[in-house]
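K.L.:
I'll drop the sequence and a predicted model, then ask my questions.
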Amino acid sequence: MGGRASGAFASLVGGSPIWSDRLRRRILRFAGVDLARDARIQPYVRFVGSPRRLSVRSGAFVNVGLLVGANADIVIAERASLGPNVQLIPTTHEIGPHEQRAGATTSAPIRIGRGSWIGAGVTVLGGVDVGDGCVIAAGSVVTRDCEPDGLYGGTPAKLLRKL
């Protein structure tokens, strides 16, 4: 199954709320997601690109409505938790000329560190490494790396305090 087809399959079938967690895991693995046996992904996950680029490690929890722009590698590390409606967007555009500002596309990996907690509605952009043990406040937009054990919030997300 190719990238676009497997992304549609993973979104439409694997993302459906009618399946048990166990069956959803099996469907998403079939579509190509690297999904640990004890990781959990809730319904309404959507893929733009190949689900083969997503790796969800042991003990990780992904709440409802995850949007995965799977055009670069995305790792959700051990025991990380993602709140509802999180967006992991590894792809952007270069700024083009005056005639068309959305230039060539570029993609960079995203890593969510061990034990991190990503709040509801957070957007994480390409090239970002969220350090181990971080908390990202709901609604934040993460545009650059986050140091381990930090509380980040805002648009763009900034260090609010060390934990």
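P.N.:
Looks like it came in fine.

K.L.:
can we go C-alpha only for contacts and neighbour counts from here?
P.N.:
Fine.

K.L.:
work out for me the element the most centrally placed residue in the chain sits within.
P.N.:
In the chain, the centroid-proximal residue (C-alpha atoms, centre = their mean) is L88; its distance is 3.6 Å. Counting by DSSP states H and E, the secondary-structure element that holds L88 is strand 87-89.

K.L.:
what's downstream of that strand, the next helix or strand?
P.N.:
Tracing the chain past strand 87-89, the next element assigned as helix or strand by DSSP H and E is strand 91-95.

K.L.:
can you give me the helices in the protein?
P.N.:
Secondary structure of the chain by DSSP state H: the helices cover 3-9, 21-31.

K.L.:
rebuild those helices as CSV, extending it with distance to R40 and mean neighbour count.
P.N.:
Putting the helices of the chain into CSV (distance: least, C-alpha to C-alpha, whole Å; neighbours: other C-alpha atoms under 10 Å) gives the following:
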stretch, distance to R40, mean neighbour count
helix 3-9, 18, 19
helix 21-31, 7, 19
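
K.L.:
putting a second one here so we can go through both:
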Amino acid sequence: MTEKEKMLAGLMYNPSDPELTKARYHARLTFQKANALTEADRAERDALYNSLIEAGQDLCIEPPFHCDYGSNIKAGNRVFMNYGCCILDVATVTIGDNVMFAPNVQLYSATHPIDAKSRNSGKELGKPITIGNNVWIGGNSTICPGVTLGNNVVVGAGSVVTKSFPDDVVIAGNPARVIKNITNNDL
């Protein structure tokens, strides 16, 4: 297996691999160029972001935006990422339709071994993240490796989401926990 194949399979891989280094470099050049463009150049900026991410219709990213590769981010229709979004996409990050990220939302599929000897080897691994449809993630929230958020989830500002949650819940805190179930009576 190549290092990229290991990375995408969730196995330990060498991030210094030339193929991976080149792909990260390409992503950085692309998002740095997009982030530097003014509002007058929004069409060009949107085209650059769309060249990084596999997205449906109406992807909207407010700069600055950062990612590892971009190519491992799969976004649905009508996805909005506000200022300061960072997605570490060493594993696949799947984002559903009608998803909103408030400022400074972080999605980290990248992780490291807990064992110090393994961690000091320089190898890494990743765990995929899945965000369902109609999800709203509040500002300064962090979604950790391996998390799945169901449909219609609301994540309170400043939350650290370390585990998966089902549909129709409001979660908040560090670590995030269910605050309430969403009902048809909620606005």
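P.N.:
Perfect, I can see it now. The model shown is predicted, which means the values in this text are computed figures rather than measured ones.

K.L.:
picking that back up, and the strand holding L88 of the first structure, which stretch of the second structure?
P.N.:
Correspondence between strand 87-89 of the first structure and the second structure is established over residues 106-108, with TM-score structural alignment as the criterion.

K.L.:
run through who's touching that stretch.
P.N.:
85-89, 129, 140-145 (C-alpha atoms under 8 Å, 6 or more residues apart in numbering).

K.L.:
make it 10 Å
P.N.:
The list of residues contacting stretch 106-108 of the second structure from outside it, by C-alpha atoms under 10 Å, 6 or more residues apart in numbering, reads 66-68, 84-91, 93, 126-130, 137, 139-147, 160-161.

K.L.:
please name the residues that touch the aligned residue in the first structure for V160 of the second structure.
P.N.:
Using TM-score structural alignment as the criterion, the counterpart of V160 of the second structure in the first structure is V141. Applying C-alpha under 10 Å, 6+ apart, we find V141 of the first structure in contact with 87, 121-125, 152-158.

K.L.:
cool, and G3 of the first structure?
P.N.:
Listed by C-alpha under 10 Å, 6+ apart, the contact partners of G3 of the first structure are 9, 31-32, 47-53, 70-71.

K.L.:
per the alignment, it corresponds to what in the second structure?
P.N.:
Under the alignment by TM-score structural alignment, G3 of the first structure pairs with A23 in the second structure.

K.L.:
which position in the second structure aligns with P156 of the first structure?
P.N.:
Matched by TM-score structural alignment, P156 of the first structure corresponds to P175 in the second structure.

K.L.:
you'd agree K4 of the second structure is in a helix?
P.N.:
Yes - when DSSP: H, G, I helix; E, B strand; the rest coil is applied, K4 of the second structure is found to be in a helix.

K.L.:
quick check: it touching K22?
P.N.:
No - between K4 of the second structure and K22 no contact is recorded; they are 11.4 Å apart, counting by C-alpha atoms under 10 Å.

K.L.:
more crowded one of those two?
P.N.:
When neighbours are counted by other C-alpha atoms under 10 Å, K4 of the second structure and K22 differ, and K4 comes out ahead with 18 against 13.

K.L.:
which one is that one nearest to, not counting chain neighbours?
P.N.:
Using C-alpha to C-alpha, 6 or more residues apart in numbering and skipping residues adjacent in sequence, the residue nearest K4 of the second structure is L20, 6.6 Å away.

K.L.:
ok, now I27 of the first structure?
P.N.:
Nearest in space to I27 of the first structure, with sequence neighbours left out and distances taken as C-alpha to C-alpha, 6+ apart, is G14 at 5.4 Å.

K.L.:
and E54 of the second structure, by the same measure?
P.N.:
Nearest-residue entry for E54 of the second structure: K74, 5.0 Å, with adjacent residues in sequence omitted and distances by C-alpha to C-alpha, 6+ apart.

K.L.:
tell me the contacts of the one you found?
P.N.:
Under the criterion of C-alpha under 10 Å, 6+ apart, the neighbours of K74 of the second structure are 53-56, 92-96, 130.

K.L.:
one more: I118 of the first structure?
P.N.:
Applying C-alpha under 10 Å, 6+ apart, we find I118 of the first structure in contact with 62, 80-84, 86, 112, 124, 130, 134-140, 152.

K.L.:
and L159 of the first structure, how many residues sit next to it?
P.N.:
Going by other C-alpha under 10 Å, the residues that sit close to L159 of the first structure add up to 15.
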